[in-house]
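In: only geometry, no sequence info:
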């Protein structure tokens, strides 16, 4: 397995050493999600990768927290199969009880 930490803030800071990544896990600021197509930004850098991510209140990268960015990790595996699934979450009156089912992604070898 190979991994690469990344951070995007209006542009990429450097070229990727892992363009053949098969999975990208990311956190993005809500302003970035509203103002940009995050999937397209990541697909241009990691064209083969499946993506899973969510919004955040501050993105952790290296030893700090940055804002209005996309931060995450790209992963490349020697052998792996992925199945990405999603579901709608009903945020009713009791937010905590409606988030009990968290079957968002499964990884199979």
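Out: Structure received. None of these values were measured; they are calculated from a predicted model. Residues are numbered from 1 along each chain as shown.

In: from here on, contacts and neighbour counts on C-alpha atoms
Out: Will do.

In: buried ones in the longest helix along the chain?
Out: Scanning the chain for the helix with the most residues, using DSSP state H, yields helix 38-45. By 16 or more other Cα atoms under 10 Å, the buried positions in helix 38-45 come out as 38, 41-42, 45.

In: what comes into contact with whichever strand or helix holds residue 52?
Out: Secondary-structure element containing residue 52, defined by DSSP states H and E: strand 50-55. With Cα atoms under 8 Å, 6 or more residues apart in numbering as the test, strand 50-55 has contacts from 22-30, 33, 39, 82, 84, 105.

In: okay, now the one to match up with it:
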């Protein structure tokens, strides 16, 4: 039996705002509290996201504000990089509409 290798374009939503700080040129002037918040309260999140990017060969990084048509044009699958946000201590219902708008598995 031959196994076909279908290459899927993967988009990762890192769920960290550190990228936005970097894009705005604010990292060098940000205070520790701002940087910690941008890293999701844990610098280990950077390793987690980098590991996903390396493992999944992500072709596109997105944010919650990326227009859905851009996401669909560049990806077949969406991976939301979140670990600490999962649990009954967090209400993720606000994510549902946005994820539905992206329209990807």
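Out: Now that the structure is in, tell me what you want to look at. Since this is a predicted model, take the numbers as computed values, not measurements.

In: now what about the TM-score between them?
Out: Once superposed, the chains reach a TM-score of 0.27 (TM-score structural alignment, normalised by the length of the second structure), with 48 aligned residues with a Cα RMSD of 3.9 Å.

In: returning to that earlier point: can you pick out the most distant pair from the contacts of strand 50-55 of the first structure?
Out: Of all pairs drawn from the contacts of strand 50-55 of the first structure, the greatest distance, 26.4 Å, lies between 30 and 82 (Cα to Cα).

In: more neighbours, these two?
Out: Between residue 30 of the first structure and residue 82, counting by other Cα atoms under 10 Å, residue 30 is the more crowded of the two (18 against 14).

In: count of neighbours near the closest residue to the more buried one other than its chain neighbours?
Out: Closest residue to residue 30 of the first structure apart from its sequence neighbours, by Cα to Cα, 6 or more residues apart in numbering: residue 55 at 5.6 Å. Burial of residue 55 of the first structure is recorded as 15 neighbouring residues (other Cα under 10 Å).

In: ok, now how distant is residue 55 of the first structure from residue 45 of the first structure?
Out: Noted for residue 55 of the first structure: a distance of 20 Å to residue 45 of the first structure, by Cα to Cα, to the nearest Å.

In: what's the separation between residue 74 of the second structure and residue 46 of the second structure?
Out: Using Cα to Cα, residue 74 of the second structure is found at 23 Å from residue 46 of the second structure.

In: what does residue 56 of the second structure give?
Out: In this view, residue 56 of the second structure and residue 46 of the second structure are 15 Å apart by Cα to Cα.

In: equivalent analysis for residue 93 of the second structure, please.
Out: Per Cα to Cα, residue 93 of the second structure is found 24 Å from residue 46 of the second structure.
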